[in-house]
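Enquirer: Got a predicted structure plus its sequence, pasted below:
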Amino acid sequence: MDFETIYRTYKHLLFSVGYRMLGSVSDAEDMVQDLFTSLKTLDTDNISNLKSYLVKMMTNRCLNYLKSASKQREIYVGAWLPEPLITTNDHDSMGQVVQDETISYAFLVLLQELSSVERAVFVLREVLGYEYGEVAEMLNKTEINCRKIYSRAKVKVNQGKERNLGELGETEPLVKKFLHAVHTGNFKDFVSLLTDDAVLISDGDGKRRTALKTIFGKQRILALFEGIAAKGSLQGNWLPMLNNSQIGLVLVKDQIADIVICFDMDENRLQANQVFKMMNPDKLQHISSVLGCHKSSDLFVL
């Protein structure tokens, strides 16, 4: 198989591994490119199972990266959230990978709470469907050890209220109510679609002024949005978008993504129990570049 065919065949699979492991679009893309650069020097014809070999390479690169980046995470200012991934209305293959493998933004947040090894085992076993023996070979561990790691990760995920990706439009009422609230200044109807114990998590890494701690309860969330709206911080062009295969919102100012908001629904899928607010400019660069490369009709819904 020639190099270009290998690249087209496996780049999206490898990105999906990297994105889940790292929680970063840009880092996952860089990792994929670096992997294929190194692959040019290898004789792939002598590799018996190229797919597993590439996934192993990607997984181990991610583990090494996370180990080196652990200190940066420790000094991160406020909550750390994954980088949102915009998908398009057309048949964007990168977006299709994410949707087909059923991962919501909230589930991605949950994955980041696992240790790097737990995350690797969970992604390889639960998401990609590899057998324990294959996972053990990829991570240079015993099969028994991998079973124990997976079991431990599964318990943590279940405690975090594991759920499958819901229907695409289940967050649409929240988006519409939020857009109405931004225009009127009245957020009560929007907050009525949150559970009483809903939480709001913001990520600004100290580069933007935002809540450093989680906001608990819909009344406090109401007070927060009313306060920042009164200061004019929500002014701009709010647009509904496909974020990790769910409808969310992006605030665009001068063609640059300024804020991204997305939601996680409760088990009844009638109200949201989590609101995620991304304001870290470093994690919005990818979205800004996507905004400039696509027609608005390809990106925005409703």
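Expert: Yep, that arrived.
Enquirer: C-alpha only now, for contacts and for neighbours.
Expert: Noted.
Enquirer: Would you double-check that residue 248 falls in a strand?
Expert: Yes - counting by DSSP: H, G, I helix; E, B strand; the rest coil, one finds residue 248 located in a strand.
Enquirer: Below is an additional structure, to be compared with the one above:
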Amino acid sequence: MEELYDQYKALLFTLAYQLTGSAADAEDAVQDVFVKAYDVHPERLAEPKAYLCKMVTNHCLNQLKSARKKREIYVGPWLPEPIRTPEEDTIETTVVRFDLLSYAMLVLLERLTPTERAIFVLREALGFDYSEIADLIGKREANCRKLMSRAKNKMGVSENESVRADGDEKEWISRFLMSLEHGNIDHLLSLLTEDVTFIADGGGKAQAYKRPIQTRDHVASVLLDGFQTIQGKFHFEPAPLNGEIGFVIRSGDEILAAICIQLRHGKLARMYAVRNPDKLARV
């Protein structure tokens, strides 16, 4: 069992993180599955990858069903938990080799039902065949194909060439922070798309906007006002988040926010600010 854990823990964490959007819940899912697997007869583990993925999927589907009720009373927008991706070879760096673990993709996955999300992740991120997916989630193969098509339509994947940041994010962030520091509204506006959206998640535990901020002028105004309020009090620094460059806001050793960005043709299309302290443990 120790060998199976070493071999499959990264894969199972990937699956659970994509299904739940929470690194903490993903770790709990993997631990719970291996605890239960100790009591499984060896014959049932003849194909361990499929069996363990099925256990993790079922665990996460049950978790998602209960989580959706909690999110109905969540204060403000709910965003996935970001993870820092250090250079050394860790479980996080293994996870983000999959393109679909970009933060923007995790946000899009929130549009799906738990079953649609499971099918999409198993197919697109982990490369399972539809016949395998059908066995894993207990549905007919034809139904899995239909749900996959529905999931893509909900996410708008066919219309998006990429949901990853495109271009030199670190250089862009440098120019972005400089425009805020100097209060240069014209330069800031030039870095934003017309339909830019800013979403903040405070979860009722940290100050954050309770609704998405949209349009270039509105977002620019909010960002400038916010920066001027906290300038000199906190430290801004680039940080590798979910395999891309974002930045964090610090007060001493304490991280107050993690900012994930999505660029489109060199301009900011989406900005996600995670302020809920419960979601900053892995940042």
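Expert: Okay, I see it. None of these values were measured; they are calculated from a predicted model.
Enquirer: How alike are these chains, TM-score-wise?
Expert: Here the superposed chains carry a TM-score of 0.92, computed using TM-score structural alignment, normalised by the length of the second structure; 283 aligned residues with a Cα RMSD of 2.0 Å.
Enquirer: for the second structure, what spans make up the helices?
Expert: For the second structure, helices defined by DSSP state H occupy the ranges 2-20, 23-37, 48-72, 91-95, 103-109, 114-120, 130-137, 141-155, 169-181, 185-190, 216-230.
Enquirer: okay, and the second one goes to which residues in the first structure?
Expert: Alignment of helix 23-37 of the second structure against the first structure: residues 25-39, by TM-score structural alignment.
Enquirer: and the matching stretch, how far from the second structure on average?
Expert: Following superposition, stretch 25-39 of the first structure is found to deviate from the second structure by 1.0 Å on average (mean Cα distance after the TM-score superposition for the first structure).
Enquirer: tally of neighbours for the alignment partner in the first structure of residue 254 of the second structure?
Expert: Counting by TM-score structural alignment, residue 254 of the second structure lines up with residue 256 in the first structure. Look at residue 256 of the first structure: counted by other Cα atoms under 10 Å, it has 18 neighbours.
Enquirer: so residue 256 of the first structure makes contact with residue 288?
Expert: Yes - under the criterion of Cα atoms under 8 Å, residue 256 of the first structure lies in contact with residue 288, with a separation of 5.0 Å.
Enquirer: which residue packs closest to residue 115 of the second structure, ignoring adjacent ones?
Expert: The shortest distance from residue 115 of the second structure to any residue that is not its chain neighbour, by Cα to Cα, 6 or more residues apart in numbering, is 7.2 Å, and that residue is residue 61.
Enquirer: corresponding residue for the one you found in the first structure?
Expert: Aligned against the first structure by TM-score structural alignment, residue 61 of the second structure finds its counterpart in residue 63.
Enquirer: Measure how buried its match is and give me the count.
Expert: 19.
Enquirer: Please apply the same query to the one 3 residues further on.
Expert: Each residue near residue 66 of the first structure was counted by other Cα under 10 Å, and the total is 18.
Enquirer: returning to what we had before: can you give the distance of the match of helix 23-37 of the second structure from its chain's centre?
Expert: If you compare the mean C-alpha spot of stretch 25-39 of the first structure with that of the full chain, they lie 18 Å apart, counting by Cα atoms, centre = their mean, to the nearest Å.
Enquirer: which residues touch the alignment partner in the second structure of residue 219 of the first structure?
Expert: Following TM-score structural alignment, the counterpart assigned to residue 219 of the first structure within the second structure is residue 217. By Cα atoms under 8 Å, 6 or more residues apart in numbering, the contact list for residue 217 of the second structure reads residue 189.
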